[in-house]
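Student: Model the structure of this input:
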Amino acid sequence: MKKVLLSMAAVAMLFTACSENSNDADQEQQIDMSDFYVYTDADTDEAAKQSQGKSNSKSCYAMVNLNRQLKQNPGLEKKMYDVEYHTRKFLVAKGKPGGGGGPGGGSGDTDVDVLPIQDNLGIIDIPVYIHIVYPDANSISNAQVNSQMATLNADFRDVNINQLPSGTTFANDATDAGFSFSLAGTFRHNDSRSSWGTNDAVKAAYPPITPDTHLNIWVCEIGGGILGYAQFPGGNASTDGVVLGGDYFGNTSGVYGLGRTGTHEVGHYFNLRHIWGDGRCNRDDFVTDTPKSDRSNGGCPSFPTTHCKSADMTMNYMDYTYDACMYMFTDGQRNRMRAIFASGGARASMVGN
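Tutor: This is a model prediction of the structure:
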């Protein structure tokens, strides 16, 4: 009888294991990566701007920088695929399918990924190192540093004072992303170099400090009308972080003088794409509650500004509009950013440090 009971127990364990494996397989089948891409039209778009005499127009170089890194590092595409797979698996496991699901984006009829995710991470604090690299590093004051930190905290907690455009349909879409930022240290380097470009030269000269646990931000003269650029999760630790032009860092002057270049670039660092997907209408930013578009927007557009048969979310931090005219992340963007800090995520080592 004892042998019979043991045999029955073994069969039951085997059945349970098979059932669990089947459930795992079912979950694996829900991870749709068919729309995933890494290379974009960013290089072509920047070249077109210059050929049209727009070389002085301001832009973010994160996607151009990503294309460069992909060409230099053949293994980076696989790393970014793995980061994206983990992100979507996390969202599916929480009952919130990740953005995507097809070349045009979207994840079916329900868009449940835009609902709050109970990720048990609470408010995620990001310790920040600031590296100021100028001929006179004191030209960037402590007050300017503090103003940038204040903008990051306000924007990622949805407590900024920017106003909604009149008539917008996005009035209820702004969300608290659940991130705070604390200044861990400021390093000033007097360096006579007049322009650093976008090939990570400033990072090579002044390497990041503990990038696995800290966000590193370099403030320098980039040149070429570039406001800033960032590195996406999955890249080399020796170049991980954000580079910002000093004229666009914190509260300065002009239309990009409210610190939102920092918010935009940290969004990339947290795995957000540009809101228009850096391509035509069939390119997506992998977030379902941001409308499709085929171009960036500048200035302070009136509402609605329509491309790809829908109104653009021009006030989103991941567009190119003036600082005073952007005010929001969406629920889907929040969930996507927070996924990389969950267990096994590309920036999980930053949590609790």
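Student: contacts and neighbour counts: CA atoms only from here.
Tutor: OK.
Student: Where do the strands of the stretch 1-150 of the chain begin and end?
Tutor: With DSSP state E, counting those that start in this stretch, the ranges of strands along the stretch 1-150 of the chain come out as 59-60, 124-134.
Student: Serialize these to TSV and add fields for mean neighbour count and distance to Asn335.
Tutor: TSV is the format used below for the strands of the stretch 1-150 of the chain (neighbours: other C-alpha atoms under 10 Å; distance: least, C-alpha to C-alpha, whole Å):
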stretch	mean neighbour count	distance to Asn335
strand 59-60	21	23
strand 124-134	21	13
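Student: Output those as a markdown table; include the columns distance to Gly277.
Tutor: Formatted as a markdown table, the strands of the stretch 1-150 of the chain follow (distance: least, C-alpha to C-alpha, whole Å):
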| stretch | distance to Gly277 |
| --- | --- |
| strand 59-60 | 13 |
| strand 124-134 | 26 |
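Student: out of these, which comes closest to Asp82?
Tutor: strand 124-134 (22.5 Å; C-alpha to C-alpha).
Student: this one as well, want them side by side:
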Amino acid sequence: MKKLMMVLASLVLFTACNDEDKNEMYEESSDGQIVARACATDEVFQAQLNSNPELRAKMQMIEEHTQNFDLSQAKLVNGTIVIPVVVNVIYKTAAENISATQIQSQIDVLNKDFNAQNADFSNVPSIFSGVKANVGVRFELDQIIRKNVNKTSWGTADLMKKSSGILPTSPTTKLNLWVCTIGNGILGYAQFPGGSSSTDGVVIDSRYIGTTGTATYPFNLGRTATHEVGHWMNLRHIWGDTNCGTDYVADTPTHNTANYGVPTFPHYSTCSGSPVEMTMNYMDYSDDRGLYMFTEGQKSRMLSIFSAGGARNSFAK
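Tutor: Predicted coordinates:
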């Protein structure tokens, strides 16, 4: 109980102050390509908290459920939770109207990454071998919806999820993934469990999804969607969106801030105890080729939302 109270207290502090401590690098090259990972999930979350005072209390209830969860409570069918995925492609140009092949390549990456079947899973350093996880979630492409629009970029105000874009399909039983040009150096963002179903889902820029077609180096291995779906399943950034912050997971090291590129291992944190940072964790900001693991603690956190009383329990029925 003492640990739970400390976690909930830190959640209040996290949501109250971390806007002042951001470390994102919204950086583009001269040709408009993004050269450093930038995820807008926390910014969107803070905006939702500001516009909906009741959301903070709801998130604390979700956190309490998460901290009290153990894996024996998970609702697994043959050891797996199956998530239908609706992909909403919103495009102005032919390039933005990505192919079904590119979309399927992203579904394939999600299935490998969430089931420890990615080839680079074997690269997990021995120091982390005891906590590397097979999450046990399978993704199935449910349908692709396309819409041609006269809009250059969509930003992060969820406009692509409104009638001007494509409304979500059955968001309480299907993961909606919007593919469009976001702009402002953002690769993607997601909505945490607990937000409105009318805006629930994940948004990925059309240049950074899947492994073929428009997928652009160094974010051409589908790990942006893995990262954002992690958020959708209630994972925080591994550095807690503030210097030496918490991601509410016990088996991830404390990071002083986000990592970029592919850091040389071992990369030591400047936080208390100087732990080796888990720069290869999907919830860091390393380039796609440098990300290849979740932990057992993250697995428990993700599966908790599908359990009885969990925020996404409707997906596990």
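Student: what's the TM-score here?
Tutor: Once superposed, chain against chain, the TM-score is 0.87 (TM-score structural alignment, normalised by the length of the second structure); 296 aligned residues with a C-alpha RMSD of 2.1 Å.
Student: Nearest to Pro301 of the first structure, out of the strands of the stretch 1-150 of the first structure?
Tutor: Here strand 59-60 is closest among the strands of the stretch 1-150 of the first structure (C-alpha to C-alpha), at 16.5 Å.
Student: can you give me the strands for the stretch 201-317 of the second structure?
Tutor: Using DSSP E, counting those that start in this stretch, strands in the stretch 201-317 of the second structure cover 202-205.
Student: which residues in it form helices?
Tutor: 223-232, 296-304 (DSSP state H, counting those that start in this stretch).
Student: whereabouts in the first structure does the last one align?
Tutor: The counterpart of helix 296-304 of the second structure in the first structure, counting by TM-score structural alignment, spans residues 331-339.
Student: just the longest one next, same as before
Tutor: Counting by TM-score structural alignment, helix 223-232 of the second structure lines up with residues 260-269 of the first structure.
Student: Likewise for stretch 171-180 of the second structure?
Tutor: Counting by TM-score structural alignment, stretch 171-180 of the second structure corresponds to 211-220 in the first structure.
Student: Residue in the second structure paired with Asp155 of the first structure?
Tutor: Per TM-score structural alignment, Asp155 of the first structure is aligned with Asp113.
Student: Would you convert the helices of the stretch 201-317 of the second structure into JSON lines that also reports mean neighbour count and distance to Pro168 of the second structure?
Tutor: Compiled in JSON lines, those are given as follows (neighbours: other C-alpha under 10 Å; distance: least, C-alpha to C-alpha, whole Å):
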{"stretch": "helix 223-232", "mean neighbour count": "26", "distance to Pro168 of the second structure": "15"}
{"stretch": "helix 296-304", "mean neighbour count": "23", "distance to Pro168 of the second structure": "22"}
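Student: Redo these as CSV? Include distance to Asn50 of the second structure.
Tutor: What follows is these, written out as CSV (distance: least, C-alpha to C-alpha, whole Å):
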stretch, distance to Asn50 of the second structure
helix 223-232, 19
helix 296-304, 25
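Student: and of these, who's closest to Ser51 of the second structure?
Tutor: Across the helices of the stretch 201-317 of the second structure (criterion: C-alpha to C-alpha), the nearest stretch is helix 223-232, sitting at 19.6 Å.
Student: Check which helices and strands the closest one sits against.
Tutor: helix 100-113, strand 188-190, strand 202-205 (3 or more C-alpha pairs under 8 Å, 6 or more residues apart in numbering; DSSP states H and E).
Student: Can you state the mean residue-to-residue distance of it versus the first structure?
Tutor: Compared with the first structure after fitting, helix 223-232 of the second structure deviates on average by 0.3 Å (mean C-alpha distance after the TM-score superposition for the first structure).
Student: tilt between that helix and helix 100-113?
Tutor: With axes from the mean of the first three to the mean of the last three C-alpha atoms, to 10 degrees defining the directions, helix 223-232 of the second structure sits at 60 degrees from helix 100-113.
Student: between helix 223-232 of the second structure and helix 296-304, how many degrees?
Tutor: Following the same axes, to 10 degrees, one obtains 60 degrees for the angle between helix 223-232 of the second structure and helix 296-304.
Student: How far off centre is helix 223-232 of the second structure?
Tutor: How far helix 223-232 of the second structure lies from its chain's middle: 3 Å, per C-alpha atoms, centre = their mean, to the nearest Å.
Student: And for that helix, what's in contact with it?
Tutor: Helix 223-232 of the second structure is contacted from outside by 39, 41, 106, 109-110, 113-114, 187-193, 201-204, 208-209, 236, 282-283, 288, 291, 302, using C-alpha atoms under 8 Å, 6 or more residues apart in numbering.
Student: cool, stretch 75-84 of the second structure as well?
Tutor: 136-142, 173-175, 306-308, 315-316.
Student: mind redoing it with 7 Å?
Tutor: 136-142, 174-175, 306-307, 315-316 (C-alpha atoms under 7 Å, 6 or more residues apart in numbering).
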